[in-house]
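Student: 3D, please:
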Amino acid sequence: MYDFAIIGGGIVGLSTGMALGKTYPNAKILVLEKENQWAFHQTGNNSGVIHSGIYYKPGSFKAKFCRDGCQSMVEFCQEHGIDYEVCGKVIVATDESELPGLENLYKRGLENGIKVKRISPEEVKEFEPHVTSVGGIYVYSTGIANYKQVCLKYAEIISQQGGELRLNTKVEKIVPSGNNQVLETNNGTFETRFVINCAGLHSDRIAKLGKVNPQAKIVPFRGEYYELVPEKRYLVKGLIYPVPNPDFPFLGVHFTRMIDGTVHAGPNAVLSLKREGYNKTDFDLHDFAEVITYPGFWKLAAKHADEGIKEIIRSFSKAAFTKSLQKLIPEVQSEDLIPTHAGVRAQALMNDGKLVDDFLIIHGQNTAHVCNAPSPAATSSIEIGKAIVAQIPQPQHLPTTVA
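Tutor: Predicted coordinates:
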């Protein structure tokens, strides 16, 4: 009998396991992951950015968790010798029409308690010599990290705390048993007093297995990237972002220097025809049918038809993708770009066509379901884990540690 069982071995599931072990040192904790390694999906394919929290609505979980998580992630990397760098980033307007949006972003940064600075086009050049702009802001706290290393350290800590970690274990049924829950998997049956669903791309399905209405459906969006050839990496010193379109839920193509020194350009954002569809040709009939028959998807598609078409064009046209990047760095040419791995974002979408804009945690009988935790979940993972644990009723038989 376990006290807590966590479904999903990405960065949120592992951080939750770590937080549980710190809060309840005598608890029997189990983490189940269907793949053969930790951080296989969203976490292992993200951009590696430690986000500042500048984009998020003041007062939202995203804003608070990201701002606090930015600091706690840096401290965690320092403590455990994980590769990271606080390199800062520039957000630039490439057209006069974008200046009001840039100013709004600057004010939002201040509201969220983030250190930001307005910079002139000349000052932008001091940070990023090859960027052309009409103005920008500099965000001091943004950084980069190796999130796979972070996840492996989380797993190591859970193990040291006495937790049990199981890979290659897919949950297929959740069956109530008195006040407990029984998890039936392809690799055995496990009984637990409490279940925490951190299944990412499949979180809505796991919630339904637990007889909980997730209030939204996961719609997978593939983010496709190019990488600068080694001899052109000098064009990018750190992180370069455009002013995002306030009417579109994604940040736009940007340049990211990764912790290994490579420079990624992107992503665009297109509907994935499979929940774990990292390639254009990946297709799953069940996944596709779920999206295509969901009213919320068609409402979203109608609202963002123009931008959606641009994203699809960029997906199939390297020339169009390059043109988007040239708004930031005119020197970039098509031959400077080579395809690199894509990521898939698990985005919760409501029936009315609205994207769930914040982290979403839904509670059932002795269950908690993290039904929306896209970016900046990696940055915020330590804070999300602590928040999930704080929302769980304290088991009477388990003493807690003093925070």
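Student: all contacts plus neighbour counts: C-alpha atoms, from now on.
Tutor: Noted.
Student: now the strand or helix carrying residue 379, how far from the centre of its chain.
Tutor: Using DSSP states H and E, residue 379 sits within helix 377-391. Centroid separation for helix 377-391 versus its chain: 13 Å, with C-alpha atoms, centre = their mean, to the nearest Å.
Student: show me what that helix is packed up against.
Tutor: For helix 377-391, the packing partners by 3 or more C-alpha pairs under 8 Å, 6 or more residues apart in numbering; DSSP states H and E come out as helix 11-23, strand 49-50, helix 61-80.
Student: can we see that at 10 Å?
Tutor: If you count contacts as 3 or more C-alpha pairs under 10 Å, 6 or more residues apart in numbering; DSSP states H and E, helix 377-391 packs onto helix 11-23, strand 49-50, helix 61-80, strand 143-145, helix 147-160, strand 360-364, strand 367-372.
Student: so what's the residue lying farthest from the centre of the chain up against?
Tutor: The centre of the chain is farthest from one residue, residue 178, which by C-alpha atoms, centre = their mean lies 35.4 Å away. For residue 178, the residues meeting the contact criterion (C-alpha atoms under 10 Å, 6 or more residues apart in numbering) are residue 193.
Student: equivalent analysis for the one 4 residues further on, please.
Tutor: Residues in contact with residue 182, defined by C-alpha under 10 Å, 6+ apart, are 1, 5, 173-176, 189-195.
Student: would you do the same for the sequence below? I want to compare the two.
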Amino acid sequence: MHYRTREVVRVTAERYDCDVLVIGGGIVGLSTAYAITRAVPGARVTVLEKERRPAAHQTGRNSGVIHSGIYYRPGTLKARYATQGAAEMVTFCAARGIPHAVPGKLIVATGRAELPRLHALAQRGRENGIEVRELGPSQIGTYEPEVTGLAALRVAATGVCDFTAVARRLAAESGADIRYGARVARVSRRPGLGVAVRVERAGRAGAGGVVRGRVLVNCAGLHSDRIARLTGDDPGTQIVPFRGEYYELARPGLVRGLVYPVPDPDFPFLGVHLTRGVDGSVHVGPNAVPALAREGYGWSTVSPAELAGTLTWPGSWRIAARHWRYGAGELRRSVSKRAFTEAVRRLLPAVREDDLVPAPAGVRAQAVLRDGTLADDFLIREGPATVHVLNAPSPAATASLPIGREVARRALTMLEAIGGER
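Tutor: Just a heads-up that it's a prediction; the model follows:
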């Protein structure tokens, strides 16, 4: 598709602060800004990020895994973007000297009931074009001498990187006007007049201003549904935050690469796993427990308003009714280090309770539909002059480059339509 760059810039100068206004300075928002300026070099992009740095939440608080795409149902956006995005992410990091590695991973079955699921996972991986090797119990030790199981899959394409460094580089190379400490307070959208956003400056009472854009892109992650409602659009979902708690392995030599359990097909979390990062440390986790605030990185962080939003959403109670057994196990591992250690020992018998050192937690922005369905794929919806990224869980960081291009394509299509009317 060809975009009329000169017309975009001329109209912007007359009325608007920017062509595209992106809310959210995580890896998806910054990748979108990067993709827009690559597609239309004359386009003006402004990014509003409420924190004082990029990648402060989901992007900077995960295990840093470049996912291969083996888990995702063929034909979904996750499957397509993860396999494509993994290769692109490795290339992006290599070209810019960003720390990364591709050690591969094992997905290990520790019980007989998991064997059919492991085999089905191998088939799914092959359907997604991923090289998968099935291992017997004696072959597991070739890759991970301290890991035991009945069978395993070897996925060579899985890697790790520093996603915060990736986000910083995307910000630098995008050429966008990135405004940190800029919290969105109100949004006004009127036909033919674009979108106006009232901004409050962090830590400065009464400070702020209005930023006007022709098209708004909502990549606000944990607050994406709230931003959608501020624009007047009904997202049809509620962000229900789940905290993922991590430990770091005091004896990182126990693990060479990445080791995962066989995931529960009824729940969109991968279970407690072990990840050797680019710095040589090994992260263990996460579990998944309800957070009491959207940025609730510990049990002591509570937002009554956000918690009320979760509890009054019909889908939240349907999740609880459907998955209470699973949730009870996650809560037990949250409050009991011994229980967490037991979960790890299923994969790594040599680990001891004192091997686990607490590490920073993360919060997953899980979109939940009214009927209690956990949105399992990327969810991108459009309104008048708006594009909303309403669900971008793992592997969003892996897939951020192709996701950014897709969101950019939608925003630029809107922008071209507006330009065509003039």
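Student: ok, which of the helices and strands packed on helix 377-391 of the first structure comes nearest residue 112 of the first structure?
Tutor: Closest to residue 112 of the first structure of these is helix 61-80 (C-alpha to C-alpha; 6.6 Å).
Student: over in the second structure, find the residue span that closest one aligns onto.
Tutor: The aligned range for helix 61-80 of the first structure in the second structure is 77-96, by TM-score structural alignment.
Student: again, but for stretch 346-354 of the first structure
Tutor: Against the second structure, stretch 346-354 of the first structure falls on residues 365-373 (TM-score structural alignment).
Student: buried residues in the matching stretch?
Tutor: For stretch 365-373 of the second structure, burial by neighbour count (16 or more other C-alpha atoms under 10 Å) applies to 365, 366, 367, 368, 369, 370, 372.
Student: swap in stretch 292-299 of the first structure?
Tutor: Under 16+ other C-alpha under 10 Å, the buried positions of stretch 292-299 of the first structure are 294, 296, 297, 298, 299.
Student: the third one maps to what in the second structure?
Tutor: Right, residue 297 of the first structure. Residue 297 of the first structure maps onto residue 316 in the second structure, by TM-score structural alignment.
Student: picking that back up, can you put the buried residues of stretch 292-299 of the first structure in TSV and add distance to residue 264 of the first structure and secondary structure?
Tutor: Formatted as TSV, those follow (distance: C-alpha to C-alpha, whole Å; DSSP: H, G, I helix; E, B strand; the rest coil):
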residue	distance to residue 264 of the first structure	secondary structure
294	33	coil
296	32	helix
297	29	helix
298	31	helix
299	32	helix
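Student: could you pull out the strands for the stretch 251-400 of the first structure?
Tutor: 254-257, 263-271, 337-349, 360-364, 367-372 (DSSP state E, counting those that start in this stretch).
Student: thinking again about what came up before, any chance of the helices and strands packed on helix 377-391 of the first structure in TSV with mean neighbour count as columns?
Tutor: Below are those laid out as TSV (neighbours: other C-alpha atoms under 10 Å):
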stretch	mean neighbour count
helix 11-23	27
strand 49-50	28
helix 61-80	20
strand 143-145	25
helix 147-160	20
strand 360-364	16
strand 367-372	26
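Student: before we move on, the earlier item: now render the buried residues of stretch 365-373 of the second structure as CSV, adding distance to residue 247 of the second structure.
Tutor: Listed next are these as CSV, based on distance: C-alpha to C-alpha, whole Å:
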residue, distance to residue 247 of the second structure
365, 21
366, 22
367, 26
368, 27
369, 31
370, 33
372, 30
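Student: pick the one among the residues you listed closest to residue 299 of the second structure.
Tutor: residue 365 (16.7 Å).
Student: so who does the closest one touch?
Tutor: 57-58, 220-224, 238-243, 294-295, 390-394.
Student: at 7 Å what do you get?
Tutor: 221, 222, 239, 240, 241, 242, 393 (C-alpha atoms under 7 Å, 6 or more residues apart in numbering).
Student: show me where the stretch 51-200 of the second structure has strands.
Tutor: Using DSSP E, counting those that start in this stretch, strands in the stretch 51-200 of the second structure cover 65-66, 100-101, 105-109, 132-135, 151-155, 159-161, 177-180, 182-189, 195-201.
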